[in-house]
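Colleague: Predicted coordinates and the sequence they were generated for:
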Amino acid sequence: MHSLPIALILATLVTGADERPQPSVWRNPSNSVHVRAEPCGADSMCATVIWASDKAKTDAQRGGTKQLIGTQLFQNFKIVRAGLWKGTVFVPDINQRFSSTVTVVDENTIVGKGCALLGAVCKAQTWTRVRP
């Protein structure tokens, strides 16, 4: 599995109780990437890499992303319904974008899911809040 699987990128979009985008920092299950999620437009959320392990940086470079830190992984996520967001995720390891969703489990946990091939191939991953 890539160090930045599709689901990792989806994990940045948790909201407050009122469902408006709230800035926050999230980590993937292996703690190899941290992203800062914040509003990017009136009703959208985006997330940018603020920290990555050396391995994650190397994997991204092999995939064609020269600078992982500062790369926007989640793009234009919009709320679909309470607790569910939909947008596009960029996976630096393979230099591809995919349709993706984020489901809010609780204020500190989200599950990101990214799909390819019209939903035939999907991966999910649980992300944890690092800090608000």
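Modeller: Alright, I've got the coordinates.
Colleague: From here on, just use CA atoms for contacts and neighbour counts.
Modeller: Noted.
Colleague: Which residue ranges of this protein form strands?
Modeller: Along the chain, counting by DSSP state E, strands occupy 24-27, 33-39, 44-52, 72-81, 84-91, 96-106, 109-116, 121-131.
Colleague: Can you add distance to Asp18 and give those back as JSON lines?
Modeller: Putting the strands of the chain into JSON lines (distance: least, CA to CA, whole Å) gives the following:
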{"stretch": "strand 24-27", "distance to Asp18": "15"}
{"stretch": "strand 33-39", "distance to Asp18": "14"}
{"stretch": "strand 44-52", "distance to Asp18": "14"}
{"stretch": "strand 72-81", "distance to Asp18": "12"}
{"stretch": "strand 84-91", "distance to Asp18": "13"}
{"stretch": "strand 96-106", "distance to Asp18": "13"}
{"stretch": "strand 109-116", "distance to Asp18": "16"}
{"stretch": "strand 121-131", "distance to Asp18": "18"}
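Colleague: Name the residues of the top helix by length along the chain that are buried.
Modeller: Ordering each helix of the chain by length in residues (DSSP state H) puts helix 54-62 first. By neighbour count on 16 or more other CA atoms under 10 Å, the buried set for helix 54-62 is Ala56, Lys57, Thr58, Asp59, Ala60, Gln61.
Colleague: Next one for the comparison:
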Amino acid sequence: MRRLPLLLMLVGLPAAAQPAPSPVGVWATPAGETQVRIARCGDGLCGTVAKVTAGETRDVNNPDPALRSRSVVGTTLLSGLKPSEDGWEGSIYNFRDGKTYSGKMALKGPNALELSGCVLGGLFCKKQVWSRVN
């Protein structure tokens, strides 16, 4: 009878040892034109362009004219992402329009990541779901 509590503890161990889902890895935008590598940055997350397969590959819409000729590969798109109640919150840079938005990010499954970028304090938002590449 003394072994029963120990056995119950051991049976529950594998489930308890599972790591929390993480968005760390490479993700593709909905059209598959851009791949973004999400990594740990300090106590949060950040994301940089890993690959662009279609469209403009230079940061031509950047508000800083000195940066408009740089390649978008290696450019930080997701910055300052800190854990929040529903995922992570931070900033999202959209190189397609050169604007930075207040952003949220949440896993919607092991291979689906929902991002939303907002302006005017969240009055206007746009969402998209990225797919895990690896």
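Modeller: In hand now; what should we look at? Just so we're clear, the structure is a prediction, and the values are computed from it rather than from any experiment.
Colleague: Just give the TM-score of the two.
Modeller: Taking TM-score structural alignment, normalised by the length of structure 1 as the basis, the two superposed chains have a TM-score of 0.75; 111 aligned residues with a CA RMSD of 1.9 Å.
Colleague: on that earlier part again, can I get the strands of structure 1 in TSV with distance to Leu8 of structure 1 and mean neighbour count?
Modeller: Formatted as TSV, the strands of structure 1 follow (distance: least, CA to CA, whole Å; neighbours: other CA atoms under 10 Å):
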stretch	distance to Leu8 of structure 1	mean neighbour count
strand 24-27	8	24
strand 33-39	8	24
strand 44-52	11	22
strand 72-81	9	21
strand 84-91	9	24
strand 96-106	10	21
strand 109-116	6	23
strand 121-131	6	18
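Colleague: To Ala17 of structure 1, which of these lies closest?
Modeller: Proximity to Ala17 of structure 1 (CA to CA) singles out strand 96-106 among these, at 9.6 Å.
Colleague: And for the closest one, what's in contact with it?
Modeller: Here strand 96-106 of structure 1 makes contact (CA atoms under 8 Å, 6 or more residues apart in numbering) with 6-7, 10-11, 13-15, 83-91, 110-116.
Colleague: Please tell me how far Asp97 of structure 2 sits from Asp59 of structure 2.
Modeller: 9 Å (CA to CA, to the nearest Å).
Colleague: Identify the residues contacting Thr65 of structure 1.
Modeller: Contacts for Thr65 of structure 1 (CA under 8 Å, 6+ apart) come out as Pro92, Asp93, Asn95.
Colleague: Using a markdown table, lay out those residues together with distance to Pro21 of structure 1 and neighbour count.
Modeller: A markdown table is the format used below for the contacts of Thr65 of structure 1 (distance: CA to CA, whole Å; neighbours: other CA atoms under 10 Å):
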| residue | distance to Pro21 of structure 1 | neighbour count |
| --- | --- | --- |
| Pro92 | 24 | 29 |
| Asp93 | 27 | 22 |
| Asn95 | 26 | 13 |
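Colleague: Could you single out the nearest of these to Gln67 of structure 1?
Modeller: Looking across the contacts of Thr65 of structure 1 and measuring by CA to CA, the closest to Gln67 of structure 1 is Pro92, at 9.5 Å.
Colleague: I'd assumed Gln67 was in contact with that closest one.
Modeller: No - Pro92 of structure 1 is beyond contact range of Gln67, at 9.5 Å (criterion: CA atoms under 8 Å).
Colleague: so what's in contact with the two at the same time?
Modeller: Counting by CA under 8 Å, 6+ apart, the residues touching both Pro92 of structure 1 and Gln67 are Ala60, Gln61.
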